[in-house]
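Q: let's see this in three dimensions:
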Amino acid sequence: MTVKIARIYDDSIPEGKRILVDRVWPRGISKAHAQLDEWLKDIAPSTELRQWFNHQDDLFKQFKEKYKKELQDNDEQAQAFNKLKHIIEESHQDVILLYAAKNTKYNQAIVLQELCTK
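A: Here you go, the predicted structure:
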C-alpha cells in the first residue's frame, strides 16, 4: 500500500482509495466523476496561506514549513490530518490524494504525501 498523488482533472488516476485534499470543490468536476471515498476539506491549507503561496515555485519551501505548522497548530487541520493517517493505516489499497491545482510539482498534496510516508 502506498500514498500517491494525482490531479483530479487527469484522465488516468491510479486505482485506490480516492481522497480530495482541497478546501474548495474542483470547478467543473461532478461528484459522480470524482468518485471520492473521502473529502478532507479541513486538511487543506488556510485560505490566507493558499493565497500567499499562489503556487509560486520559489515560495514552496516556505509554504511547506508554514503548512506543516498549520497541520500541527490548527485543531481542525490537525484532526483532518490524523483522520488521513488513520485512513492510510487501515487501508488495504493504495491511497490517492487528489488535488485541483495546475502546478503538479508544488502543492499541498505533495507535502501531505511526504508527511504520510515518513
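Q: switch to C-alpha atoms for all contacts and neighbour counts from now on
A: Noted.
Q: pull the residues that contact stretch 18-26.
A: Residues from elsewhere that reach stretch 18-26 (Cα atoms under 8 Å, 6 or more residues apart in numbering): 8, 35-45, 95-100, 108-109.
Q: among these, which ones are buried?
A: 8, 39-45, 95-100, 108-109 (16 or more other Cα atoms under 10 Å).
Q: which SS state does residue 25 fall under?
A: coil (DSSP: H, G, I helix; E, B strand; the rest coil).
Q: separation between it and residue 72?
A: Look at residue 25 and residue 72: by Cα to Cα, to the nearest Å, they are 24 Å apart.
Q: do residue 22 as well
A: 18 Å.
Q: who has more neighbours, the two?
A: Each of residue 22 and residue 72 has its neighbours counted (other Cα atoms under 10 Å); residue 22 has more, 21 against 14.
Q: please give me the structure for this one as well, since I'd like to look at both together:
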Amino acid sequence: MIQCKRVYQGVEEEDGRRVLVDRLWPRGCSKAALQLHAWLPEVAPATELRRAFDHDPAAFAEFRRQYRAQLAGHPEHWQGLLALAEQGTLTLLFAARDSEHNNARVLAEFLEQELDRRADPSSPVCYADR
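A: Okay, here's the model as predicted:
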C-alpha cells in the first residue's frame, strides 16, 4: 500500500516505511526528528517544473503530465520505492500545504500503476479444449 502524508504530521505505526520525496528539505524540520527511511530528492520534480507549478491547482494537470513524463524517463529514481511498497506500507512524505495537488500524490498514482502493471494477470487463459 502506498499512502501520502504531510511531513509535519506525527509519525504513526501504520506509516510503514517513510520516504521524503521533496527536492528541498522541509522548513522547520530537523533531520534527526523526522524519522525517515530515506530522502529521495532525485525522485522529486525537476526544479524548473516545481517552480512553474508553484502550487497552483489550476496548473496541476499540466504539472502532473510533465512530472509523469519525468518519472517515466528515470526509472532508476523510483524503482526502489516499488520494492518498498511490495514489502508493506510505504508513506510518501511531502511538505506542501495542499494535500491533493502535490508531487507525492502524482508519484503515488504513478507507482500504483507500475505495481498493477507488474502484477500477474487476473484471469488465466483457458485451455480446456486442448
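Q: take the contacts of stretch 18-26 of structure 1 and keep only those in strands.
A: Among those, the ones falling in strands (DSSP state E) are 38, 39, 95, 96, 97, 98, 99.
Q: closest one to residue 14 of structure 1 out of those residues, please.
A: residue 96 (7.2 Å; Cα to Cα).
Q: next, the contact list for the closest one, please.
A: Residue 96 of structure 1 neighbours (Cα under 8 Å, 6+ apart): 3, 4, 5, 6, 14, 15, 16, 17, 18, 19.
Q: ok, now with 6 Å
A: Residue 96 of structure 1 makes contact with 3, 4, 5, 17, 18 under the criterion Cα atoms under 6 Å, 6 or more residues apart in numbering.
Q: and the helix or strand hosting residue 81 of structure 2 with strand 90-94, angle?
A: Assigned by DSSP states H and E, residue 81 of structure 2 belongs to helix 75-87. Taking axes from the mean of the first three to the mean of the last three Cα atoms, to 10 degrees, one finds helix 75-87 of structure 2 and strand 90-94 inclined to each other by 130 degrees.
Q: how about residues contacting helix 75-87 of structure 2?
A: 1, 43.
Q: now do 7 Å
A: 1, 2, 42, 43, 90, 111, 115 (Cα atoms under 7 Å, 6 or more residues apart in numbering).
Q: go on, stretch 34-41 of structure 2?
A: Counting by Cα under 7 Å, 6+ apart, 17, 18, 19, 20, 21, 22, 23 sit against stretch 34-41 of structure 2.
Q: repeat that for 10 Å
A: For stretch 34-41 of structure 2, contacts defined as Cα atoms under 10 Å, 6 or more residues apart in numbering pick out 7-11, 16-26, 31, 77-78, 81, 90-93.
Q: list buried residues within these.
A: For the contacts of stretch 34-41 of structure 2, buried by 16+ other Cα under 10 Å: 7-8, 16-23, 26, 78, 81, 90-93.
Q: what about whatever residue of structure 1 lines up with residue 109 of structure 2, distance to residue 26 of structure 1?
A: By TM-score structural alignment, residue 109 of structure 2 lines up with residue 114 in structure 1. Applying Cα to Cα, the value for residue 114 of structure 1 to residue 26 of structure 1 is 23 Å.
Q: one more: residue 90 of structure 1?
A: 27 Å.
Q: with residue 70 of structure 1 instead?
A: 22 Å.
Q: for structure 2, which helix is longest?
A: helix 103-118 (DSSP state H).
Q: which other helices and strands contact it?
A: With contacts defined as 3 or more Cα pairs under 10 Å, 6 or more residues apart in numbering; DSSP states H and E, helix 103-118 of structure 2 has these neighbours: strand 2-6, helix 60-73, helix 75-87, strand 90-94.
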